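Undergrad: no sequence on this one, just coordinates:
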């Protein structure tokens, strides 16, 4: 399978890929590209060390939009001027969600509900709860099965004339359920609501067509499949016709029309830059450009095909090796309903995860009893998946024997 893999040659471009360590957590923190390590050294010595403050005028002020446009073009199929690199995922979620509900209430005071599912990522739920409390609004919860996610039927039942905003993850963080983004967007729009997509687990793994699918707003992180590094800044997408309609709530000087005028009043920049606030995190932006170059070269369709092959292979091995030990699949079995990771369920998985880490096999664990296997299509090999699932089988057998008093 590795010999037949048209993307196999990218693996050698990542630090640590030559070692025996099995990395099953690329959907939480991607491996660093070797070129990013070299680039950061060059930046520290030349870009920062030599150019100093001149770097802002020469290049850095434009980076949030330039890199945002690259993400728009290569990763989420959005035309230029709609995507920007900004703050953390949490802060950008707050900015866009708060701006959206304020605009909706101003348009129609009845729209005082935010629709979100019970298994959305914690930061999404926490941010929306805070906004609802701030603005005197109500959360309408969609109760979902944690092995799947929000269906069109569930959303259609939840939205109505009081809905201001819908927030959905394109790929569910726990199960990897791949939401029907165009259909859910249509349902939200038919109800007069705006929709904000969380792309954290899909950007760089699953094709996204933000413009064609009619997205209003989206936020995605860059430290998973885009390999930006720990805490690298998130990106925000705001459809061009909405940019002058919604007002972002954190008014900072980087989002002003003339930031160096430093005038007495806040006057927002008319472009996507209006969604910036404070000084842009330049150091955190640079590594992701190396992975963006690979995505531009390979293309998202090829990455998706490799991702499907990897997750399907993992499921086949899990069925053969782990099914007889009581492990069940906690992700969609059909590839068209599954993102870039696979979750395997067994009550012993917390202990199995801890022991695998001691053996340099690195998945992660999600309650209840979920071993989550994140497979990055640029840096993961099929042989690596085979070794990792074999180790999981052996460790689980040992744990079960010990619990039965037979080892």
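TA: Structure received. Please read these numbers as outputs of a predicted model, since none were measured by experiment.
Undergrad: contacts, neighbours, all on C-alpha from now
TA: Will do.
Undergrad: any idea how far the lengthiest helix in the chain is from the chain center?
TA: Determined from DSSP state H, the single longest helix within the chain is helix 382-403. Its chain's C-alpha centre and that of helix 382-403 lie 28 Å apart, by Cα atoms, centre = their mean, to the nearest Å.
Undergrad: contacts for that helix?
TA: Contacts of helix 382-403 with the rest of the structure, by Cα atoms under 8 Å, 6 or more residues apart in numbering, involve 1-2, 22-24, 310, 313-314, 317-318, 321-322, 325, 348-349, 351-352, 355-356, 361, 407.
Undergrad: OK, contacts around the residue positioned nearest the centre of the chain?
TA: With distances taken as Cα atoms, centre = their mean, the chain has residue 200 as the residue nearest its mean C-alpha position (1.0 Å). Residue 200 makes contact with 169, 171, 219-222, 224 under the criterion Cα under 8 Å, 6+ apart.
Undergrad: out of these, which is nearest to residue 39?
TA: The shortest distance between residue 39 and any of the contacts of residue 200, using Cα to Cα, involves residue 222 and amounts to 17.3 Å.
Undergrad: can you pull out the helices in the stretch 101-250 of the chain?
TA: 122-135, 152-158, 181-190 (DSSP state H, counting those that start in this stretch).
Undergrad: between those, which one is closest to residue 213.
TA: Using Cα to Cα, the nearest of those to residue 213 is helix 181-190, at 4.8 Å.
Undergrad: who touches that closest one?
TA: With contact meaning Cα under 8 Å, 6+ apart, helix 181-190 is reached by 151-152, 155-156, 159, 166, 170, 194-195, 213-215.
Undergrad: hmm, back to that, now do the buried residues in the longest helix of the chain.
TA: The neighbour-count criterion (16 or more other Cα atoms under 10 Å) identifies 382, 384-386, 388-393, 395-396, 399 as the buried residues of helix 382-403.
Undergrad: repeat that for stretch 285-294.
TA: Neighbour-count burial for stretch 285-294, with 16+ other Cα under 10 Å as criterion, is recorded at 285-292, 294.
Undergrad: can you add secondary structure and distance to residue 185 and give the residues you listed back as JSON lines?
TA: As requested, the buried residues of stretch 285-294 are arranged in JSON lines below (DSSP: H, G, I helix; E, B strand; the rest coil; distance: Cα to Cα, whole Å):
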{"residue": "285", "secondary structure": "helix", "distance to residue 185": "30"}
{"residue": "286", "secondary structure": "helix", "distance to residue 185": "32"}
{"residue": "287", "secondary structure": "helix", "distance to residue 185": "32"}
{"residue": "288", "secondary structure": "helix", "distance to residue 185": "28"}
{"residue": "289", "secondary structure": "helix", "distance to residue 185": "29"}
{"residue": "290", "secondary structure": "helix", "distance to residue 185": "32"}
{"residue": "291", "secondary structure": "helix", "distance to residue 185": "29"}
{"residue": "292", "secondary structure": "helix", "distance to residue 185": "27"}
{"residue": "294", "secondary structure": "helix", "distance to residue 185": "30"}
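Undergrad: let's bring in a second one:
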């Protein structure tokens, strides 16, 4: 059994703050600052450019990729780290379309994160081959998979409501129809068990700054199934995806396997923070994470529905049908969330009216949940959200 009291002690959490926004940005692992400082002073400072070899900087995207791969049910050697999630979506989507040249439809859903859809729109425009981005309601995805579809592009957990797609079933349906699958694991990796191998997924991408606690701007990752590793064409033919970067050849040759999905220079300082965060996962069982996050979410829903009848549950009622977050609808949700943050409970808001709360058992416990519900009730029952100071919109919501 995972000792969640021990894992909580491994994070820096400001005094008096209950942090329910790890689904947007994970908190600071206590070991991260020292790890980054070591990389800056002892590696960059003392080794200078020799750190690429002596400190293993160049190999680290694959090393960390394997550590993430263990958390998402991937085969060793088929996950690599680097760049941003949008870049990885673009790479996976371009490769999938190249593998299905006779088909023109990219199937996604209206609950997908907008950036994924933006990348699809941009790629379609760049290719100029008449591809179509077909967006349906989340519950209609399975029925919309036809022989026109080249690839499904789906985020497993809906960023707004936490609704959870059935990865195994949708992957089966897509592949039976001759389509490929891309799974965005931004709200899955570190939040619930993922079995890419068992589901037969073709491609997967994800970020490391949410449940994996890699820090703001932490690099993304990409998975390519072994059966596609030598034929997936990297649309972004970056220097570090070359078969021999330091041969400095004039023409591009893709690297072997997942290495071809590398693009730019590894973010060496950011990887140090992520490395410290991933150390915490060495003693964690994801089935325990899932069970505890469900328990915490159920407790929060029960408390809020008793104390705050003006809030409407927007997440699936069935905990097995949602990820590790709970969302409530409220007309003045933005202002209410700002008032709640002022009371020391940090969640976030998604337009037009959703208040989101994430439940990461690594650092959230039952007492946190009870106290968060109490403070939320104080905000709602006293209409603190009506104060104009909470209604001025900030850039990040």
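TA: Great, that's in hand. Because the structure is predicted, anything quoted here is derived from the model rather than measured.
Undergrad: ok, back up a step: now, of the contacts of helix 181-190 of the first structure, which are buried?
TA: 151-152, 155, 159, 166, 170, 194-195, 214-215.
Undergrad: the second structure: which residue goes with the residue nearest to the centre of the first structure?
TA: With TM-score structural alignment as the matching criterion, the partner of residue 200 of the first structure in the second structure is residue 186.
Undergrad: how about the strands in the stretch 51-200 of the second structure?
TA: Across the stretch 51-200 of the second structure, reading from the start of the chain, the strands by DSSP state E, counting those that start in this stretch fall at 79-81, 105-109, 132-136, 149-155, 180-184.
Undergrad: so of those, which one's packed in deepest?
TA: The highest mean neighbour count among those, using mean count of other Cα atoms under 10 Å, belongs to strand 79-81: a mean of 30.
Undergrad: after superposition, how close is that one to the first structure?
TA: For strand 79-81 of the second structure, the mean distance to aligned residues of the first structure following superposition is 0.3 Å (mean Cα distance after the TM-score superposition for the first structure).
Undergrad: and that strand, which stretch of the first structure?
TA: Mapped onto the first structure using TM-score structural alignment, strand 79-81 of the second structure spans residues 83-85.
Undergrad: over to stretch 347-366 of the second structure?
TA: Matched against the first structure by TM-score structural alignment, stretch 347-366 of the second structure falls on residues 363-382.
Undergrad: from the opening residue of that stretch to its closing one, how far?
TA: Separation of the first and last residues of stretch 363-382 of the first structure by Cα to Cα, to the nearest Å is 15 Å.
Undergrad: and stretch 106-117 of the first structure, by the same measure?
TA: This stretch, stretch 106-117 of the first structure, spans 25 Å end to end (Cα to Cα).
Undergrad: that stretch: how far from the chain's middle?
TA: For stretch 106-117 of the first structure, the gap between its own C-alpha mean and the chain's C-alpha mean amounts to 25 Å (Cα atoms, centre = their mean).
Undergrad: one more: stretch 184-193 of the first structure?
TA: Its chain's average C-alpha position is 22 Å from that of stretch 184-193 of the first structure, according to Cα atoms, centre = their mean.
Undergrad: same question, stretch 305-322 of the second structure
TA: If you compare the mean C-alpha spot of stretch 305-322 of the second structure with that of the full chain, they lie 23 Å apart, counting by Cα atoms, centre = their mean.
Undergrad: and if you look at stretch 127-140 of the second structure?
TA: Here stretch 127-140 of the second structure is found 22 Å from its chain centre; the criterion is Cα atoms, centre = their mean.
Undergrad: residue contacts, whichever residue in the first structure pairs up with residue 151 of the second structure?
TA: Under the alignment by TM-score structural alignment, residue 151 of the second structure pairs with residue 165 in the first structure. Taking Cα under 8 Å, 6+ apart as the contact definition, residue 165 of the first structure lies against 97, 100-101, 113-115, 193-196.
Undergrad: I'd like these as CSV, with distance to residue 302 of the first structure appended.
TA: Rendered in CSV, the data for the contacts of residue 165 of the first structure read as follows (distance: Cα to Cα, whole Å):
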residue, distance to residue 302 of the first structure
97, 33
100, 34
101, 37
113, 39
114, 36
115, 34
193, 34
194, 31
195, 28
196, 27
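Undergrad: of those, closest to residue 263 of the first structure?
TA: For the contacts of residue 165 of the first structure, the nearest to residue 263 of the first structure is residue 100 (26.9 Å; Cα to Cα).
Undergrad: which ones are touching the aligned residue in the second structure for that closest one?
TA: Aligning on TM-score structural alignment places residue 100 of the first structure opposite residue 96 in the second structure. Residue 96 of the second structure sits next to 150-151, 180, 232 when contact means Cα under 8 Å, 6+ apart.
Undergrad: residue 224 of the second structure too?
TA: Taking Cα under 8 Å, 6+ apart as the definition of contact, the neighbours of residue 224 of the second structure are 78-79, 202-204, 258.
Undergrad: and if we set it to 10 Å?
TA: Residues touching residue 224 of the second structure, when contacts are defined by Cα atoms under 10 Å, 6 or more residues apart in numbering, comprise 74-75, 77-80, 92, 95, 182, 196, 201-205, 230, 232, 257-258, 261.
Undergrad: again, but for residue 192 of the second structure
TA: If you count contacts by Cα under 10 Å, 6+ apart, residue 192 of the second structure has them with 71-72, 211, 285-291, 293-294, 323-324, 360.
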